[in-house]
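A.B. asks: All I have is the shape, not the residue letters:
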């Protein structure tokens, strides 16, 4: 659980760093890049320990990556709707279902036990 929690919070920071500036298109690019780097700095303080804890707990690197991608999609979906006012469509659901399938495949060896 610590891995999932840390990856979720780190993705909140990274989504804000990568896409939060879209609400401030009137600001100079160099300012939003510096602010984004500052936010991403804190994201790394969560993502790196999340992956280390997960790896030392028995997750493979591939499992950690797929887990991170699913969390990223969930966090981004909420951010796009709430912060950017975008609408989710059928193709977003399809992409999510593909990631659910990827998750099932990457964790299949854990399910055998």
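C.D. replies: Structure's in. What do you need? Not measured: the values here are computed from a predicted model.

A.B. asks: CA only for contacts and neighbour counts going forward, please
C.D. replies: Noted.

A.B. asks: In the helix or strand containing residue 97, which residues are buried?
C.D. replies: Here residue 97, judged by DSSP states H and E, is contained in helix 90-106. Applying a neighbour-count criterion of 16 or more other C-alpha atoms under 10 Å, one finds 96, 99, 102, 103, 106 buried in helix 90-106.

A.B. asks: and the comparison structure, right after this:
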């Protein structure tokens, strides 16, 4: 399927980006608060993840009209890496190194093959 910038092609990407922001906070946001009890982190993560599902499910449902399931999953994984890289630097205050960048580029290169006609 060739890519075109129609609303039907863009909305799933936007929704996947937003859902990944929520999921990254659900999975890793609690690392900034390690002194909190684990059960609090779990409950907070589940609460945040609810909103991720409210965005990811429609993204995949609407996106399936434009993209294959493999393309949707690949987009989600690449978006996850991009969101996580920013989250890691700005929220967790961790630095990304050249080996992280090379690994992410290799994953993105692999993802490009999924979209190759």
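C.D. replies: Noted; the coordinates are in hand. As the structure is a computational prediction, the values presented were derived from the model and not from experiment.

A.B. asks: Any chance you could compute the TM-score here?
C.D. replies: Once superposed, chain against chain, the TM-score is 0.92 (TM-score structural alignment, normalised by the length of the first structure); 108 aligned residues with a C-alpha RMSD of 0.7 Å.

A.B. asks: Mean deviation, the helix holding residue 97 of the first structure versus the second structure?
C.D. replies: For helix 90-106 of the first structure, the mean deviation from the second structure after alignment is 1.2 Å (mean C-alpha distance after the TM-score superposition for the first structure).

A.B. asks: equivalent range in the second structure for that helix?
C.D. replies: Helix 90-106 of the first structure lines up with residues 98-114 of the second structure when matched by TM-score structural alignment.

A.B. asks: contacting residues around that stretch?
C.D. replies: Stretch 98-114 of the second structure is contacted by residues 70, 71, 74, 75, 78, 81 when judged by C-alpha atoms under 8 Å, 6 or more residues apart in numbering.

A.B. asks: Identify the residues contacting the aligned partner of the third one in the first structure.
C.D. replies: The alignment partner of residue 74 of the second structure in the first structure, by TM-score structural alignment, is residue 66. Residue 66 of the first structure makes contacts with 99, 102, 103, 106, as judged by C-alpha under 8 Å, 6+ apart.

A.B. asks: Would you mind measuring from the last one to residue 50 of the first structure?
C.D. replies: Residue 106 of the first structure sits 18 Å away from residue 50 of the first structure, taking C-alpha to C-alpha, to the nearest Å as the criterion.
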